[in-house]
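K.L.:
The sequence and its predicted three-dimensional model are supplied below.
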Amino acid sequence: MMRVTFVHADGKGRTEVEAEPGSILLDVAQAHLMPLEGTCEGQMACSTCHVIVAKEDFDRLPPASEMEEDMLDLAAGVRRTSRLSCQISLTAEMGALTVHIPSESRNMQGPR
């Protein structure tokens, strides 16, 4: 198991969860009612699962594909450490991962 910390869109709340290696970050987020829509169901046809990975964790992730980078161009509030959560496969080697829910996701269902 590994630990994933979701920093809520308001920047004040946090939700820490355990996740199985091999899980997709979007699935973990949705299972814990984080406000990430994932409209395209992981097909990289939207950017509604955009998250901002903590700087200290970002370099431990495999690089984003060109297609993912293209989709991130459509997301609101993109930062240097932005990723699509549907493209992050969790591994035991990560140990822990902290991601920030963008403020643009606040209007979706989930913790605020």
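P.N.:
Right, received. Where do you want to start? Note that the structure is predicted; figures quoted are calculated from it, not measured.
K.L.:
can we go C-alpha only for contacts and neighbour counts from here?
P.N.:
Noted.
K.L.:
OK, contacts around Gly38?
P.N.:
Leu26, Cys46, Ser47, Thr48, Cys49, Cys86 (CA atoms under 8 Å, 6 or more residues apart in numbering).
K.L.:
Do I have it right that the third one meets Ala75?
P.N.:
Read that as Ser47. Yes: Ser47 is within contact range of Ala75, at 5.4 Å (criterion: CA atoms under 8 Å).
K.L.:
dropping in the other structure now:
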Amino acid sequence: MAKITYIEHGGTEHVVEVANGLTVMEGARDNNIPGIEADCGGACACSTCHVYVHPDWVGKLPDVDAMEEDMLDFAYEPKPGQSRLTCQLKVTDALDGLVVQMPEKQI
């Protein structure tokens, strides 16, 4: 289990425990966190689960693969180095304390 903090664009924080093996996107979806739409259901075929990873966590996450990088081109106002698709982040104990912030909107 990992405790993940999701911060809405307006600043509202949601701290939830997400089971290992799920994705950060599934954790948001299963806990009704607003701001992550996940239109493709986690297939890395859209960018509607885009977040900005807190700078303290950028270097602790797995590298962005080519497919995720391509989809981030479609995200709303991506930030180099901080933008990630939550469907591509598998939850493990190593993600305990992860902080992500949603963009103003998803496209």
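P.N.:
Sure, I can see it. The structure presented is a predicted model; accordingly, all values stated were derived computationally and were not measured.
K.L.:
ok so, going back, out of the contacts of Gly38 of structure 1, give me the one that has the most neighbours.
P.N.:
Cys49 (28 neighbours; other CA atoms under 10 Å).
K.L.:
wouldn't it be in contact with Gln87 here?
P.N.:
No: if you go by CA under 8 Å, Cys49 of structure 1 and Gln87 don't touch, sitting 9.4 Å apart.
K.L.:
when you align them, which residue in structure 1 goes with Glu37 of structure 2?
P.N.:
Under the alignment (TM-score structural alignment), Glu37 of structure 2 maps onto Glu37 of structure 1.
K.L.:
count of residues packed around its match?
P.N.:
When counting by other CA under 10 Å, one arrives at 20 neighbours for Glu37 of structure 1.
K.L.:
cool, Gly13 of structure 1 as well?
P.N.:
11.
K.L.:
do Arg83 of structure 1 as well
P.N.:
Neighbour count for Arg83 of structure 1, taken as other CA under 10 Å: 26.
K.L.:
Looks like it contacts Ala64 (just checking).
P.N.:
Yes: here Arg83 of structure 1 reaches Ala64: they are 7.3 Å apart, a contact under CA under 8 Å.
K.L.:
ok, average deviation of the helix or strand where Gly27 of structure 2 lies from structure 1?
P.N.:
Applying DSSP states H and E as the criterion places Gly27 of structure 2 in helix 24-30. Superposing on structure 1 and averaging over aligned pairs (mean CA distance after the TM-score superposition for structure 1), helix 24-30 of structure 2 comes out at 0.7 Å.
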